[in-house]
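A.B. asks: Here's a sequence, model it:
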Amino acid sequence: MLLKLYTTVFALLAIWTGGNALKQDNLAPSQQTFWTGSQPEISVDQKGIIHIVYGTKAGRERDLYYLSSSDGGKSYSKPLLLGSFSQMGLGMGRGPQITTTMEYTVVTVGDHHGDLFAMRLSAENNQWSSPVKINDADTTAKEALSGLSAGKGNDVYTVWLDTRLGNNNLYGALSKDGGLTWGKNQLIYQGEQNGICDCCKPSVAISRNGDLHVMFRNKVSGARNMYLTSSKDYGGHFDKPQKIGTGDFMIDGCPMDGGDLSADATGKVTTVFRRQMEIYVAEPSKPEIKLGSGRTPVILQTSQGPAIAWEQQGTIQFRSPND
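C.D. replies: Here you go, the predicted structure:
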């Protein structure tokens, strides 16, 4: 299952970084062509079923598609159109998010009108719910940059960039029923110097003990560094964000690259992120380790440790848990 999952990640990243699905005759035997689209996201449920969501665009049209595999990636279902979302964010981390809970597959999607929506697939009856809006202030999530993670039972938490305070700041919301209803939006962090980095995707991971970990790119005194904040009460309170790594990313602008994070069974957090055009891996309060050159790193927590992949000049670089 682990190796099959790795090859699926390779195929997804090839689509993600290139923007479109690869042609079948250019694929290795372990790869699959799904459909023409961009920004795919993947989740594997407790039964080993692979769930994938992605977007397509033709002119001003934006469509959301879903497909799955119940045989470890050997074959996939025909893509299912979940809906059309005007001005759906696609590209540079903007795109649908997906996670799986005990009973549901949950998808979120944001648009440049400023709203973030959720829908869920029931494992019991294989039916999708209608989209529901997550942000409780209208048109405040215009960057369409968000992250999503599942916890125990049917708990789901999402984070996003939100402008209701005048600049982009970090907000979150909790669902206890697999994305059907959402609690009051929570201000996770308000940037001390006119908000946080405006175009970098935030990410969230829920550890097995229920701790919430959120990573985002801050902007402080000309530096665009990654920061981590955590909550032990499912978002009721977050601790003071701490900078990840020891170096500084000095840039007058947004790198449009938010990194990723994961938490293992013991609760240990691992982050991956880009600084300049270099990729780093780091644990909180520890020095970062350079992995190589590139952008858009992602991390997948496995039973053997974190697997990391990133794009480097049109090719996918991979670091296995055993490296």
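
A.B. asks: can we go C-alpha only for contacts and neighbour counts from here?
C.D. replies: Noted.

A.B. asks: From K290, how far off is I316?
C.D. replies: 16 Å (CA to CA, to the nearest Å).

A.B. asks: who's in contact with the nearest residue to Y54 once chain neighbours are set aside?
C.D. replies: The shortest distance from Y54 to any non-neighbouring residue, by CA to CA, 6 or more residues apart in numbering, is to P40 (4.2 Å). Contact partners of P40, counting by CA atoms under 8 Å, 6 or more residues apart in numbering, are 12-13, 15-16, 52-55, 95-96.

A.B. asks: what about 6 Å?
C.D. replies: By CA atoms under 6 Å, 6 or more residues apart in numbering, P40 lies in contact with 16, 53-54.

A.B. asks: what separates it from T158, distance-wise?
C.D. replies: 17 Å.

A.B. asks: E41 too?
C.D. replies: In terms of CA to CA, E41 sits 15 Å off from T158.

A.B. asks: before we go on, could you also do this sequence so I can check it against the first one:
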Amino acid sequence: MTDRQPVAEVRRSVRALLDEVRVDSGHLAVAVSGGADSLALAAATAQLADRRGLTLHGLVVDHRLQADSADVAARAAKQLHGLGFAEVRVLEVDVRGPGGPEAAARKARYAALRAAVPAPDALVLLGHTRDDQAETVLLGLGRGSGPRSIAGMRRLDPPWGRPLLDVPRSVTAAACVELGLDPWQDPHNADPAYARVRLRREVLPLLEGVLQGGVAAALARTAAQLREDAEALDVLADRVLARARSGAALEVPELSAEPPAVRRRVLRRWLLGAGVAELTDAHLRAADALIGEWRGQGGVWLPGGLEVSRARGRLTVSG
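C.D. replies: The predicted model follows:
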């Protein structure tokens, strides 16, 4: 491996994603925590954006979970200015809500980044690596979260772009050393109270030893294969949903002959469109029973105080 391979690998990955998208507004954002992954991403993007005439925006989220969080955010912002970012913003968020601190922090972070997108067609690049993808897949498997979770994170899911999903974490760390960048070491990444930390430090190394290496790459390949299958099912579900719609209702005869996996995707799209939030697999299976296991039963209550029910061959949502 030559000295320049880590930086070159990160740049290739960013270039490949930017080659796929069209940003008419000329604005591109990078979310930076100050860690090695996002700093390596920011450095590579800065070089490529300059050549493409893109205006770069740095977005640093301050979760305010540690006493020195403002200093950490300021340090990350300073490094972005040094890389040539035209605009750098520190976004302060309040981390609270259900699901534990990891889920609450993630929800607050994505909400702040979405609100800070600099133009309607702008992308926000995120520094998730292949190792992050492997951890996401393992968490989904362990929690029985279903194929959407096991399929992991999408590389391109506007406004989000994740160009480093095929890049190991070791490469981003080496790229920072090569570039003379000084990444922040988040103490939460060493705290075994967090499930993802234990996966990273205990479970994945154990699997690598038992299976003689290559586990993170294999999990990332599995996620990619599942995403392809899920996208094919989503296309089928869209076609069925178009046939089954009758105003705000769904015609049951158009759904009853479809496989359960397609029906539940149809229901998910329809219910989300009707304003039902935070749907779980249990909610969808209960709603699907109104089609596949119909015995004249009553409606199914959903989050937000809404109810899906069946009458005269139609499904409706009321609240």
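
A.B. asks: Superposing both, give me the TM-score.
C.D. replies: The TM-score (TM-score structural alignment, normalised by the length of the second structure) is 0.26; 138 aligned residues with a CA RMSD of 6.6 Å.

A.B. asks: Need the contacts of P40 of the first structure in CSV (columns: distance to V281 of the first structure and secondary structure).
C.D. replies: Shown next, in CSV, are these (distance: CA to CA, whole Å; DSSP: H, G, I helix; E, B strand; the rest coil):
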residue, distance to V281 of the first structure, secondary structure
W16, 21, helix
V53, 26, strand
Y54, 26, strand
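
A.B. asks: Just the buried residues from the residues you listed, in PyMOL please.
C.D. replies: Here is the PyMOL command that selects the buried residues among the contacts of P40 of the first structure (16 or more other CA atoms under 10 Å):
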select buried, resi 16+53+54
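
A.B. asks: closest to E311 of the first structure among the contacts of P40 of the first structure?
C.D. replies: Nearest to E311 of the first structure, judged by CA to CA, of the contacts of P40 of the first structure is W16 at 9.5 Å.

A.B. asks: which residues touch that closest one?
C.D. replies: So W16 of the first structure contacts 38-40 (CA under 6 Å, 6+ apart).

A.B. asks: Kindly report the same for S203 of the first structure.
C.D. replies: 147, 214-215, 260 are the contacts of S203 of the first structure under CA under 6 Å, 6+ apart.

A.B. asks: ok, it to A58 of the first structure distance?
C.D. replies: 28 Å.

A.B. asks: do the same with S68 of the first structure
C.D. replies: From S68 of the first structure to A58 of the first structure the distance is 23 Å (CA to CA).

A.B. asks: Can you pick out the residue with more neighbours from the two?
C.D. replies: More neighbours surround S68 than the other of S68 of the first structure and A58, with 21 against 7 (other CA atoms under 10 Å).

A.B. asks: Pull up the gap between the more buried one and V53 of the first structure, please.
C.D. replies: Applying CA to CA to S68 of the first structure and V53 of the first structure gives a distance of 9 Å.

A.B. asks: now swap in L170 of the first structure and tell me
C.D. replies: Taken as CA to CA, the span from L170 of the first structure to V53 of the first structure is 24 Å.

A.B. asks: Give me the contacts around the helix or strand L271 of the second structure falls within.
C.D. replies: Using DSSP states H and E, L271 of the second structure maps to helix 260-273. For helix 260-273 of the second structure, contacts defined as CA under 6 Å, 6+ apart pick out 237, 241.

A.B. asks: Counting neighbours, which bits of that helix end up buried?
C.D. replies: By neighbour count on 16+ other CA under 10 Å, the buried set for helix 260-273 of the second structure is 260, 262-268, 270-271.

A.B. asks: next SSE after that helix?
C.D. replies: Next element after helix 260-273 of the second structure (DSSP H and E): helix 281-292.

A.B. asks: What are the buried residues along that next one?
C.D. replies: When burial is assessed from 16+ other CA under 10 Å, helix 281-292 of the second structure yields the following buried residues: 283-288, 290-292.

A.B. asks: max-length strand in the second structure?
C.D. replies: strand 55-62 (DSSP state E).

A.B. asks: who does it touch, helix- and strand-wise?
C.D. replies: strand 27-31, strand 87-92 (3 or more CA pairs under 6 Å, 6 or more residues apart in numbering; DSSP states H and E).

A.B. asks: What's the first helix or strand after the helix or strand hosting S149 of the second structure?
C.D. replies: Using DSSP H and E, S149 of the second structure falls within helix 147-150. Next along the chain after helix 147-150 of the second structure, taking DSSP H and E as the criterion, comes strand 156-157.

A.B. asks: following that next one, which helix or strand comes up?
C.D. replies: The helix or strand immediately downstream of strand 156-157 of the second structure is strand 160-161, counting by DSSP H and E.

A.B. asks: Name the nearest residue to I308 of the first structure, ignoring sequence neighbours.
C.D. replies: I299 (4.5 Å).

A.B. asks: Helix, strand, or coil at that neighbour?
C.D. replies: strand (DSSP: H, G, I helix; E, B strand; the rest coil).

A.B. asks: roughly how far apart are it and Y6 of the first structure?
C.D. replies: 11 Å.

A.B. asks: out of those two, which sits in the busier spot?
C.D. replies: Between I299 of the first structure and Y6, I299 has the larger neighbour count (other CA under 10 Å), namely 22 against 19.

A.B. asks: how close does the more buried one get to S38 of the first structure?
C.D. replies: With CA to CA as the criterion, I299 of the first structure and S38 of the first structure are 19 Å apart.

A.B. asks: What's the separation between H57 of the second structure and G82 of the second structure?
C.D. replies: 13 Å.

A.B. asks: brain fart, L41 of the second structure
C.D. replies: Counting by CA to CA - L41 of the second structure and G82 of the second structure are separated by 14 Å.

A.B. asks: if you count what's nearby, which of the two comes out ahead?
C.D. replies: Neighbours per residue, other CA under 10 Å: of L41 of the second structure and G82, the larger number sits with L41, 28 against 10.

A.B. asks: re the thing from before, can you flag the buried ones in the contacts of S203 of the first structure?
C.D. replies: 147, 214-215, 260.

A.B. asks: G140 of the second structure is in what secondary structure piece?
C.D. replies: Going by DSSP H and E, G140 of the second structure is part of helix 130-143.

A.B. asks: So L80 of the first structure sits against Y65, correct?
C.D. replies: Yes: assessed by CA atoms under 6 Å, L80 of the first structure is found in contact with Y65 at 5.4 Å.

A.B. asks: Which one of the two is surrounded by more residues?
C.D. replies: Neighbours per residue, other CA under 10 Å: of L80 of the first structure and Y65, the larger number sits with Y65, 20 against 12.
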